[in-house]
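Peer 1: okay, structure incoming, though there's no sequence with it:
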């Protein structure tokens, strides 16, 4: 240990922003632990670290007695007065007890502490950086695949993509470049955990923000998103400017904007719906591409009955109920769809009962 260590601590404080005092406190604590580990704990010892020179000494606390029975805990009056001329029997004094090889142990310990503190500082910086980026899209390279979980290189750290965050229609391979949405950043003893997703509804939102200037500028708003990742999504959009067509802005010239999003999602179908504050109109729009005859709404119970032409029933419901399921999720209404002929039969049945 030497003044070189002190100089190194000064440089770390200046370049990395880690307070020198915090490093010294950590070194002191580690030195005491290292001494007890290597030389036992029977003695009441204290390891002192000189903050100016970097010198390390070990002092043992001893009681002044007339007849020494345990040299580790006691000292004679004659020996004590060589160090403390005014001491007397019963006093407690500190006597240097630095082992001959403790300097090497101290140097190794200090080095380990500094390395650990640098790692902690680096982790803290990365955590703060990505915490600010929560809600953004990042691009990285798949570096590892463990138990179906993807670990994606993001520069100085990695993103974690759990199986539910992976598109069921995609196959992932090592070295593959992927875009994903940061939905959560957690701190842990081993460093920050950055969770990313390609299935999150807000991944779709951010992709449209990147493609549609009107959304990025706040002229067009995305009011709601319903998504079955990899298969089909619906987004409801609204324009704050009467001169701007919300749906047309998202579709883009010759469908280019929405097609770019579809390409990023490997063919996921996207229905862009015009939002309306009128629930009946909103629900009718949400069932697109099916044509709707009428919508009856119970606002209190968030329930709606929709009537469609007979030839539109299967389209309104969708394959395995997907279209109506997404429409219900988009609008937050329970939707009951009936065809015209079903309604006529129900009416005939009711007339017969009368």
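Peer 2: Perfect, I can see it now. Computed from a prediction, not measured in an experiment: that's the story for all the values here.

Peer 1: CA atoms for contacts and neighbours, from now on please.
Peer 2: OK.

Peer 1: where do the strands of the stretch 101-250 of the chain begin and end?
Peer 2: With DSSP state E, counting those that start in this stretch, the ranges of strands along the stretch 101-250 of the chain come out as 137-146, 149-153, 158-161, 177-186, 193-197, 220-228, 232-239.

Peer 1: now the angle between strand 220-228 and the last one, please.
Peer 2: Right, strand 232-239. 170 degrees (axes from the mean of the first three to the mean of the last three C-alpha atoms, to 10 degrees).

Peer 1: what comes into contact with strand 232-239?
Peer 2: 219-227, 245-247, 268-276, 286, 326-327, 330 (C-alpha atoms under 8 Å, 6 or more residues apart in numbering).

Peer 1: buried ones from those residues, can you make that a PyMOL selection?
Peer 2: To isolate the buried ones among the contacts of strand 232-239 in PyMOL, judged by 16 or more other C-alpha atoms under 10 Å, type:
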select buried, resi 219+220+221+222+224+225+226+227+245+246+247+268+269+270+271+272+273+274+275+276+286+326+327+330
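
Peer 1: state which helix of the protein is the longest.
Peer 2: helix 102-132 (DSSP state H).

Peer 1: which helices and strands does that one pack with?
Peer 2: Applying 3 or more C-alpha pairs under 8 Å, 6 or more residues apart in numbering; DSSP states H and E, one finds that helix 102-132 contacts helix 20-39, strand 177-186.

Peer 1: what about 10 Å?
Peer 2: helix 3-16, helix 20-39, strand 56-65, strand 177-186, strand 193-197 (3 or more C-alpha pairs under 10 Å, 6 or more residues apart in numbering; DSSP states H and E).

Peer 1: give me the angle between it and helix 3-16.
Peer 2: 0 degrees.

Peer 1: included below, for side-by-side comparison, is a second structure:
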């Protein structure tokens, strides 16, 4: 019989408590490592198991004879006389390795399944490829393609980010976060607007050009609550907090509508829309605006129309009233079954 001894078992138990790892887990890993050490001896039995008493630290190697079905038909104590020294050396190695493994597992479990959550990190390192954020116990990776255009991160700066993926690696969990994901804006509004957090106000749709401009459509489940006003906040305080976190990204907040034509018209705000005709077959919304409103409806480099199309799910064609009048004045080819052009007119 070999023995770890109380002078080893006590610190093992203390470390297990501190790191959140069970003593049984550590002892199981140690037993497996000692069995491997035993098997390397030239006089070892073909089948054996190692037992460790968790109270006394006593270690025994039980050699076994097995039948054809793998059942133990005979076993005997085959603990080597020098196994105490081997056990002590192996125990230290196994304990620290297993604790490192357990810590990695605990960190992974803490973040596994948290895709879609928002986290606050401190910038640790930034270069042309990615930025590392310190989340406390783990680091998060903010790739270049997930950053806001032109945003620069100085060491020690606190930023909020959206978890897009949690990967298990040999070095622990790798958490990939984003500052450009639409979900980040949604989570920021949940933090700033109690009515959204409680479910009274819902974000029905969201489209975003990261760092430049976004549109969100909101609706209220309470007729006494104005969804746009709730999101804007007193004197615009709530929406300004979100914009400040996103480096002053412009945000258009519009009331959602179940009526597609009305929703398209609202999505093109701040432009005033005169008329919307929907073509369900092509998924196209033909929008008529005054000539003076057309640049506003389209937006700089077409951004307003692009964001409205993403928000509503409709392909949007914008024309003016003058263009519509010209189209209406084009004569239609006649055939013998149609009435003559101008029939019935004075």
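Peer 2: Ah, there it is. As the structure is a prediction and not an experimental result, all values here were calculated from the model.

Peer 1: hang on, the earlier thing: now render the strands of the stretch 101-250 of structure 1 as CSV, adding distance to residue 44 of structure 1.
Peer 2: Output for those, formatted as CSV (distance: least, C-alpha to C-alpha, whole Å):
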stretch, distance to residue 44 of structure 1
strand 137-146, 49
strand 149-153, 49
strand 158-161, 46
strand 177-186, 41
strand 193-197, 42
strand 220-228, 66
strand 232-239, 70
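
Peer 1: please pull up the equivalent of residue 80 of structure 1 in structure 2.
Peer 2: Under the alignment (TM-score structural alignment), residue 80 of structure 1 pairs with nothing in structure 2.

Peer 1: residue 174 of structure 2 contacts residue 109, correct?
Peer 2: No - assessed by C-alpha atoms under 10 Å, residue 174 of structure 2 is found out of contact with residue 109, at 11.7 Å.

Peer 1: overlap in contacts of those two?
Peer 2: By C-alpha atoms under 10 Å, 6 or more residues apart in numbering, residue 174 of structure 2 and residue 109 have these common neighbours: 166, 168.

Peer 1: of those two, give the one with the bigger neighbour count.
Peer 2: residue 174 (19 against 14; other C-alpha atoms under 10 Å).

Peer 1: list the contacts of that one.
Peer 2: Counted by C-alpha under 10 Å, 6+ apart, residue 174 of structure 2 has contacts 107-108, 111, 138-141, 165-168.

Peer 1: of the residues you listed - the most surrounded one?
Peer 2: residue 140 (25 neighbours).

Peer 1: map that one onto structure 1.
Peer 2: Match for residue 140 of structure 2 (TM-score structural alignment): residue 159.

Peer 1: the most centrally placed residue in structure 1 - nearest residue in space that isn't next to it in sequence?
Peer 2: Central residue check for structure 1 by C-alpha atoms, centre = their mean: the C-alpha nearest the mean position is that of residue 185, 1.5 Å away. In space, and not counting its chain neighbours, residue 185 of structure 1 is closest to residue 194: 4.6 Å by C-alpha to C-alpha, 6 or more residues apart in numbering.

Peer 1: hang on, isn't the one you found packed against residue 157?
Peer 2: Yes - the criterion here is C-alpha under 10 Å, and residue 194 of structure 1 meets it with residue 157 at 8.6 Å.

Peer 1: overlap in contacts, those two.
Peer 2: Joint contacts of residue 194 of structure 1 and residue 157 (C-alpha under 10 Å, 6+ apart) are 126-127, 130, 151.

Peer 1: pretty sure residue 270 of structure 2 belongs to a helix, no?
Peer 2: No - read with DSSP: H, G, I helix; E, B strand; the rest coil, residue 270 of structure 2 is coil and lies in no helix.

Peer 1: residue contacts, it?
Peer 2: Neighbours of residue 270 of structure 2 in contact, by C-alpha under 10 Å, 6+ apart: 252, 254, 293, 296-297, 299, 304.

Peer 1: circling back to that earlier point, okay, the match of residue 140 of structure 2 and residue 229 of structure 1: tell me how far apart.
Peer 2: 20 Å (C-alpha to C-alpha, to the nearest Å).

Peer 1: could you do residue 210 of structure 1 as well?
Peer 2: 19 Å.
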